[in-house]
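> Predicted coordinates and the sequence they were generated for:
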Amino acid sequence: MSPLYARHKRTTLAIATAVAAGALLTTGLTTSASAQTPAGIAAAKPLAAAPTALSAAARTTLVQKAQAAAAETAQHIGLGAKEKLVVKDVVKDVDGTVHTRYERTYAGLPVLGGDLVVHTAESGKTEGVTRATKSAIKVASLKPQISAAKAEKQAVGAAKTLGSAKNSANGARKVIWAGSGKPVLAYETIVGGLQDDGTPNQLHVITDAATGKKLFQYQGIENATGTGKTLYSGSVSLNTTQSGSTYQLNDSTRGGHKTYNVKHSTSSGTGTLVTSSTNVFGTGTASSSATDQTAAADAAYGAQETWDFYKNTFGRSGIKDDGKAAYSRVHYGSSYVNAFWDDSCFCMTYGDGEGNTDPLTSLDVAGHEMSHGVTANTAGLDYSDESGGLNEATSDIFGTGVEFYANNASDKGDYLIGEKIDINGDGTPLRYMDKPSKDGGSADSWSSSVGNLDVHYSSGVANHFFYLLSEGSGAKTINGVSYNSPTSNGSTVTGIGRDKALQIWYKALTTYFTSTTNYKAARTGTLSAAAALYGSGSTEYKAVAAAWSAVNVS
């Protein structure tokens, strides 16, 4: 789990994200404000390296084929005799190239940080392998020197520092930790409960099984036809389902997305499906009532636009690309100033803000939250250090894409994050992509200390890169918002348009990033993506290099 933004103190406002599970928070193939192709204009020819849409049956066939050949693949790419590959995902490009994402085991134990992607040409020739770790997986002994109970005690202590009242963990399992340094035998322990601001807790703690040293920790919750009268996006159309004389916020056209009301509880349960006798949901204004439907209308609209954005921009059918929807929960907690994605329930959850009258259900928040789900089910970027900043930035980038894609007159696309929810209480946005440091904590460019920042601040480097790649440096006005983006090296960067920038980031995320990708590796991954999509000598490739250099990533 993770907050939408950093909590200096637990009393500060936070929007939760979910990592294995993500929080707050790209657009299309052209450089217009909307990714949709205008009527009467022929769609552009798909890029050869762009992902192609796969039917459920075709995807299943590719996964099964890859799994059947996993042992041969492991040997071919040089893995040891005790290592096995487990297929996690498959992406197929228009030109027939297949990118197969694997998890790895060693002597039957999961290898955390051992994930990799094998890139295979249509001919069947392996074109390369992207690895989370370059270290060989080999440990001297599989016998722990400390007990599981000791690891659990350490994990519970770590969770208590985040406000959890839990006195026990959900068990400890043996794993191989390869996320940093030399691979070692370790325990992974998960502690549940609630953090002290009411956000669900799902703390993963990795403990060295020989020394008892804590090696790593991260949160698994990342800190998002009827009529919806929303608070943030005006009056919108919503796909609903009629059941008898009532209408449900159940969108059967988008994988069966449903919106539930948990009525100010912090229960982990689903809640009550939101229904209406008139097929109109919400009033356009917020109410502190636990039965208010305005927040539900915003949440349903956000899920609808996020689904369409991924489908029409990248050909991705749902968060897992399997045609199945997540679900949304509104009215979580009392005066809960947060929103989060949880991969374990495959759901988004929204608080109502201060006084229960400022729900965190704006369009970019919805897009941000569900994009954490996409990250969890693709690269799986660890929610800590530089990979955590990249995880958070990915949700900001795609949440921004959703906002531009929706092309909603009440919430026009911009490079501001959370500008509608007034989480600071003074009308300012949560984050600024053109100059991240304007929020008082985010990094404009990379330094050796960036990885020590909270992930919501270290994300500034990638957010700034994306803005520069999309729009370029210097002063300009877009959709009525003024921007003035600097560069760390004094260079002038010319943007290639948001739509191409989105394609490059998505390609990198789904085929070149791994759980341990840092900023240097992100530069390499996005350059690989740009080369695959547009050519290694293209304007787009050169722009990616220039934008990274402008934020001091080389």
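Right, received. Where do you want to start? None of these values were measured; they are calculated from a predicted model.

> make it CA atoms for all contacts and neighbour counts henceforth
Will do.

> if you go through the chain in chain order, where are the helices?
Here the chain has its helices, by DSSP state H, at 56-68, 70-76, 148-160, 294-314, 363-376, 385-406, 455-458, 460-471, 498-511, 519-534, 539-550.

> so Asn452 sits right up against Gly389, yeah?
No: using Cα atoms under 8 Å as the test, Asn452 is too far from Gly389 to be in contact (10.1 Å).

> the more surrounded of these two?
Gly389 (28 against 12; other Cα atoms under 10 Å).

> pretty sure the more buried one is touching Trp446, no?
No: using Cα under 8 Å, Gly389 is not in contact with Trp446; the gap is 11.1 Å.

> Specify the strand with the largest residue count in this structure.
Longest strand in the chain by number of residues (criterion: DSSP state E): strand 109-120.

> tell me what that one is packed against?
Contacts defined by 3 or more Cα pairs under 8 Å, 6 or more residues apart in numbering; DSSP states H and E place strand 109-120 against strand 98-106, strand 126-131, strand 172-177.

> any idea of the angle that strand forms with strand 98-106?
160 degrees (axes from the mean of the first three to the mean of the last three Cα atoms, to 10 degrees).

> relative to helix 498-511, how tilted is strand 109-120?
Counting by the same axes, to 10 degrees, strand 109-120 lies at 130 degrees to helix 498-511.

> what residues are up against the closest residue to Ser410 other than its chain neighbours?
Among residues not flanking Ser410 along the chain, Ser233 sits closest, at 5.0 Å (Cα to Cα, 6 or more residues apart in numbering). Neighbouring residues of Ser233 by Cα atoms under 8 Å, 6 or more residues apart in numbering: 298, 362-363, 408-411.

> Compare the helices of the chain and give me the one nearest Asn489.
helix 539-550 (5.7 Å; Cα to Cα).

> If you count neighbours, what's buried in the closest one?
540-541, 543-550 (16 or more other Cα atoms under 10 Å).

> take a look at this one as well, against the first:
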Amino acid sequence: MSLLVLAALSCAAQAQSAPGASEAARATQARASAQSYVRQFPGLSLDNADHSYEVRDIVLDEDGSSHVRLDRRIGGLRAIGADLVVQSDRFGNLTAMHRSASMLSTAAIPTKATFNQTRAMRIVSDAFPGGTVEKNPEQVIWAREDQPRLAWEVRVSGDGADGTPYEKHVIIDATTGRQIDAWDDIHTAAANGTGRTLYSGNVTLTTNSLTSGYELRDPSRGNNYTINMANRTSGGSVVTDADNTWGNNATSDAVSAAADAQYGTAVTWDYYKNVHGRTGIANNGTGAYNRVHYSSRYNNAYWSDSCFCMTYGDGDGTTFRPLVSLDVAGHEMTHGVTSRTARLIYSGESGGLNEATSDIFGTMVEFYANNANDAGDYLIGEKIRVGGGSLRNMIKPSSDGASADCWYSGVGNLDVHYSSGVANHFFFLLAEGTNSSYGTSPTCVAGNTRVATGSGSLTGIGRTAAAKIWYRALTTKFTSSTTYAQARAGTIAAAQELAATLGADYSAKVAAAWSAVGRN
């Protein structure tokens, strides 16, 4: 992502919708203006004669400014990593462009594939034995690097060794036949009735009344619902009940875990709607659904874009209990939010930012619930571990023995669950500072993965302000290939834009927190 801010433009602002115009009229004008600006300023947008654009999302601020997210095509081919956000002020003046790629000339891209789609499919089939390779791979432009390349995007699905399904996008260079990258659409955790849950105590659930009783479906929140997979990997049915009391606070009743999952979807829905003004994961008022008791002794939970659903295993009873805790629910559904906004590619530093985004908002959902049975903290999955511990620790990520506390040049080579530690650590420091009731979080030695105790002291801005800044950056600044350096720039810009809303300009605090995790 390149953060390109314009202090002023010599050209006149384009005609804007009249004050008080409908949101639809504002969106139409913002769309037209953004596409016009892309053409007017090719030095900023990296536009070229053979480029075209499709609007994916539009964010309209109360002050009249707009943020239009566009996907790019080059020579008619979808360009992965070349998306951009065009930002305009309330008068319609262009103020910034945020883009993924620092593309050099696209003229050098081969126009004909040396490796045809059949050979690309064979390469992927060999790399993922047992997987099902979709027919007719898409020819694309790979633009996550300086020099774009002609490539094939081959999709393959199957089941991993632990039973977790995978839905991978594999990028094959159409000239050399080499695999360039791969990522998964399955995002794992890495593990007015009454719900008697496993982890959150007795909670209120809004359910759907039937002639024969009730079903675990919430008409007030986009019809979120929960189905029982009964230890299968397909099928399942919506959970029903005769008396509108769900579960018994123990695993002896299979409905207890279903109550946890349904509660998690409701709290996550409420958090995004009431705090960020987002109505549902896709911001279209449509609910997602849960699949509980997936497979047998399954030690994971995951979000899938293809089904627009969360899936929860019961755990093996040795490592994990049922993986339906509140922060895991918030984490998984946030993967859906990311896929419909920045669409951070699930590899490299963007993959770490993707995972951290889910940890950040999974944590915020837990705090938002204000449930004494599962009090808010900066630990991920602490309820589901047998024998104590957690999946990740945002206060000191390296306490799990694998996650990075600090940014360094090779951090993007880590598994995304571990490279996420940098952003998790940043968020904790921004929200709480180095010393808080949640623990002491030492700052980092610049350019090194070590932690230097006593090397700096920060005062936090509060988790609500920190989360608003992250959400603003995610939805209006981050693009598919955003790196940690670009996340720093995006969050600083977001803090400046939110100064009036938050009551203070926290951009200096944001910069200091990034420096404290080694990303200057």
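Alright, I've got the coordinates. What you see is a predicted model; the values in this text were computed from it and never measured.

> so of the helices of structure 1, which one's packed in deepest?
Stretch with highest mean neighbour count among those: helix 363-376 (a mean of 34; mean count of other Cα atoms under 10 Å).

> Please report the distance of Asn413 of structure 2 from Gln486 of structure 2.
17 Å (Cα to Cα, to the nearest Å).

> I figured Thr318 of structure 2 was touching Val386, is that so?
Yes: between Thr318 of structure 2 and Val386 there is a contact at 6.2 Å, judged by Cα under 8 Å.

> Pick out whichever of those two has more residues nearby.
Between Thr318 of structure 2 and Val386, counted using other Cα under 10 Å, the more crowded position is Val386 (15 against 11).

> That one and Asp218 of structure 2, how far apart?
In terms of Cα to Cα, Val386 of structure 2 sits 31 Å off from Asp218 of structure 2.

> could you flag which of the contacts of Ser233 of structure 1 are buried?
For the contacts of Ser233 of structure 1, buried by 16+ other Cα under 10 Å: 298, 362-363, 408, 411.

> How about the aligned residue in structure 2 for Leu203 of structure 1: what's its closest non-neighbour residue?
The alignment partner of Leu203 of structure 1 in structure 2, by TM-score structural alignment, is Lys168. In space, and not counting its chain neighbours, Lys168 of structure 2 is closest to Asp184: 4.3 Å by Cα to Cα, 6+ apart.

> Now check structure 1 for the residue matching that neighbour.
By TM-score structural alignment, Asp184 of structure 2 lines up with Gln219.

> was I right about its match contacting Thr199?
No: the pair Gln219 of structure 1 and Thr199 does not pass the contact test of Cα under 8 Å, sitting 10.9 Å apart.

> The two: which is more packed in?
Applying other Cα under 10 Å to Gln219 of structure 1 and Thr199 shows that Thr199 carries more neighbours, namely 31 against 27.

> Show the contacting residues for the more buried one.
Going by Cα under 8 Å, 6+ apart, Thr199 of structure 1 touches 16, 338.

> so how far is Val262 of structure 1 from it?
Counting by Cα to Cα - Thr199 of structure 1 and Val262 of structure 1 are separated by 14 Å.

> cool, and Val139 of structure 1?
Distance, Val139 of structure 1 to Val262 of structure 1, by Cα to Cα: 47 Å.

> what about those two, which has more around it?
Of the pair Val139 of structure 1 and Val262, Val262 is the one with more neighbours under other Cα under 10 Å, namely 23 against 12.

> Structure 2: which residue goes with the more buried one?
Counting by TM-score structural alignment, Val262 of structure 1 corresponds to Met229 in structure 2.

> Hmm, that match is touching Ser296, no?
No: contact between Met229 of structure 2 and Ser296 fails when scored by Cα under 8 Å: they sit 10.0 Å apart.

> any shared contact partners between these two?
With Cα under 8 Å, 6+ apart, Met229 of structure 2 and Ser296 have no common neighbours.

> any chance you could map the strands in the stretch 151-300 of structure 2?
Secondary structure of the stretch 151-300 of structure 2 (DSSP state E, counting those that start in this stretch): strands at 165-173, 179-184, 186-188, 193-196, 202-205, 208-210, 213-215, 217-218, 224-228, 237-238, 240-241, 245-246, 289-294.

> So which other helices or strands are in contact with the first one?
Right, the one you point to is strand 165-173 of structure 2. Against strand 165-173 of structure 2 (3+ Cα pairs under 8 Å, 6+ apart) you get strand 149-159, strand 179-184, strand 186-188.

> got the angle for it vs helix 117-127?
Using the same axes, to 10 degrees: strand 165-173 of structure 2 against helix 117-127 is 130 degrees.

> ok, average deviation of strand 165-173 of structure 2 from structure 1?
Taken over the aligned residues, the distance from strand 165-173 of structure 2 to structure 1 averages 0.9 Å (mean Cα distance after the TM-score superposition for structure 1).

> which other residues reach that strand?
Contacts of strand 165-173 of structure 2 (Cα under 8 Å, 6+ apart): 120, 124, 149-160, 178-186.

> relative orientation of that strand and strand 149-159 in degrees?
Going by the same axes, to 10 degrees, strand 165-173 of structure 2 makes 160 degrees with strand 149-159.

> try the second one
Angular relation of strand 179-184 of structure 2 and strand 149-159 on a 0 to 180 degree scale: 40 degrees, by the same axes, to 10 degrees.

> picking that back up, for Val85 of structure 2, see how far away the match of Val262 of structure 1 is.
Using Cα to Cα, we find Met229 of structure 2 at a distance of 40 Å from Val85 of structure 2.

> cool, and Gly439 of structure 2?
37 Å.

> and the two? which has more neighbours close in?
For Gly439 of structure 2 versus Val85, neighbours defined as other Cα under 10 Å are more numerous around Val85 (31 against 13).

> Just give me the match in structure 1 for that one.
Matched to structure 1 by TM-score structural alignment, Val85 of structure 2 sits across from Val117.

> which other residues reach stretch 37-56 of structure 2?
4, 31, 35, 68-76, 84, 86, 94, 97, 99, 103.

> Please give me every residue in contact with the closest residue to Gly317 of structure 2 other than its chain neighbours.
Computed as Cα to Cα, 6+ apart, the closest residue to Gly317 of structure 2 that is not its neighbour in sequence is Val386, at 7.1 Å. Applying Cα under 8 Å, 6+ apart to Val386 of structure 2 gives the contacts 317-321.
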